[in-house]
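Colleague: A predicted structure for the sequence below; I have some questions about it.
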Amino acid sequence: MGMDVYGEAATSEVGEYFRNNVWWWRPLADYILRTHPELASSCAEWHSNSGDGLNAAESIALADALDADLASGAVDAYSTAYAAEVAALPREACNLCNSTGLRTDEIGVAHGYDKPRDPATGRGGCNGCAGVGTREHWAASYPFATENVREFAAFLRASGGFKIL
């Protein structure tokens, strides 16, 4: 699933369409909502494909704010802090193998995930946790990158307003 963001009156090709899968969109939208809530407030549904969005003037104002954040290093600082916060999260119990490291359900048995991991081949063990019984915290699935902010700012500037579909 993804967030397809369409420009309403694009002034160039970059403003016609912006897409992030849900894993990339959530941290981008959260950054905007945390750092520029007043500029984002006209769009109440940043995390929905409901067709909400910003008009042309609001999009330009948000693009200006994001470009200023990029120029000042604020986005890079946020990215570094975000990565550190995610890295510090505790690992979680693996739900595919019930933290045993071996997956004994039908799929696990069919694919050999029910046998201990062979260090020489890397085969075996639970495919969800590599046979260790724990997985990265779910939040590690949501990356944040400065380049994504830069691309969204460029889209905003040329979109003529947008809708999230």
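Modeller: Now that the structure is in, tell me what you want to look at. The shown structure was predicted, so the numbers you read here are calculated from the model rather than taken from an experiment. Residues are numbered from 1 along each chain as shown.

Colleague: contacts and neighbour counts: CA atoms only from here.
Modeller: Will do.

Colleague: Let me know how buried residue 148 is, in neighbour terms.
Modeller: Using other CA atoms under 10 Å, residue 148 has 16 other residues around it.

Colleague: which SS state does it fall under?
Modeller: The three-state label for residue 148, taken from DSSP: H, G, I helix; E, B strand; the rest coil, comes out as helix.

Colleague: where's the closest residue to residue 163 other than its chain neighbours relative to residue 69, distance?
Modeller: Using CA to CA, 6 or more residues apart in numbering and skipping the chain neighbours, the partner closest in space to residue 163 is residue 53 (4.4 Å). Counting by CA to CA, to the nearest Å, the gap from residue 53 to residue 69 is 21 Å.

Colleague: For those two, indicate the residue with more neighbours.
Modeller: Relative neighbour count places residue 53 above the other of residue 53 and residue 69, with 25 against 18, counting by other CA under 10 Å.

Colleague: Check it against this one:
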Amino acid sequence: MGMDVYGKKPKNKKGEYFRNNVWWWHPLWEYVEYAFPDIAEKVPHAHSNDGDGLGARDAKILAVKLRKNLKDGKVAEYALERQQILDTAKLEHEEAQKQKAISEGKPLEDLKPEPFWAGSYYFSEENVVEFTEFLENCGGFQIC
């Protein structure tokens, strides 16, 4: 499943269409929620593809704010912190699996790792750059 984000009044090709699968979209929009809650709250259904979105003015404001955070290194800092949290969580997840096996009297060599789903959701500065370029040119957007 993916999020197809269509520009409402695109100025050029970059503003016509932006796409992320769910593994990329959710962390991208979570960053928007974290960094700019005032804008994110205007898109209550951003994590679904039911047609929610922003008008031209708010899309442009979001683009300006994202561009500033990219320039100031805040996006890179967030990406690093997020990865560190995920790395720690993965280790804790693996340790919890071991402790569960021990408490159940199962040998550790028989342990089959359970999926760590949080690590399957990706965030990158490059994706933020692409989304920002879309926002700068879309004239508002709709998530479908």
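Modeller: Perfect, thanks for sending it. Everything quoted here is computed from the prediction, not taken from an experiment.

Colleague: measure the residue in the first structure that residue 121 of the second structure lines up against to residue 81 of the first structure for me?
Modeller: Matched by TM-score structural alignment, residue 121 of the second structure corresponds to residue 142 in the first structure. Separation of residue 142 of the first structure from residue 81 of the first structure (CA to CA): 14 Å.

Colleague: which of those two has more neighbours?
Modeller: More neighbours surround residue 142 than the other of residue 142 of the first structure and residue 81, with 15 against 12 (other CA under 10 Å).

Colleague: Can you tell me how far the more buried one is from residue 32 of the first structure?
Modeller: 15 Å.

Colleague: And residue 48 of the first structure, by the same measure?
Modeller: Residue 48 of the first structure is 15 Å from residue 32 of the first structure, by CA to CA.

Colleague: quick one, what contacts the match of residue 121 of the second structure?
Modeller: 23, 24, 26, 27 (CA atoms under 8 Å, 6 or more residues apart in numbering).

Colleague: I'd like the residues you listed laid out as JSON lines, including distance to residue 41 of the first structure, secondary structure and neighbour count.
Modeller: Putting these into JSON lines (distance: CA to CA, whole Å; DSSP: H, G, I helix; E, B strand; the rest coil; neighbours: other CA atoms under 10 Å) gives the following:
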{"residue": "23", "distance to residue 41 of the first structure": "22", "secondary structure": "helix", "neighbour count": "17"}
{"residue": "24", "distance to residue 41 of the first structure": "21", "secondary structure": "helix", "neighbour count": "18"}
{"residue": "26", "distance to residue 41 of the first structure": "16", "secondary structure": "helix", "neighbour count": "18"}
{"residue": "27", "distance to residue 41 of the first structure": "17", "secondary structure": "helix", "neighbour count": "20"}
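
Colleague: And the furthest pair within these?
Modeller: Largest separation among the contacts of residue 142 of the first structure by CA to CA: 23 and 27, giving 7.6 Å.

Colleague: ok, which stretches of the first structure are strands?
Modeller: 2-7, 17-21, 53-55, 92-93, 134-135, 161-164 (DSSP state E).

Colleague: Just send those back as JSON lines, with distance to residue 65 of the first structure too.
Modeller: Below are these laid out as JSON lines (distance: least, CA to CA, whole Å):
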{"stretch": "strand 2-7", "distance to residue 65 of the first structure": "19"}
{"stretch": "strand 17-21", "distance to residue 65 of the first structure": "18"}
{"stretch": "strand 53-55", "distance to residue 65 of the first structure": "14"}
{"stretch": "strand 92-93", "distance to residue 65 of the first structure": "37"}
{"stretch": "strand 134-135", "distance to residue 65 of the first structure": "37"}
{"stretch": "strand 161-164", "distance to residue 65 of the first structure": "15"}
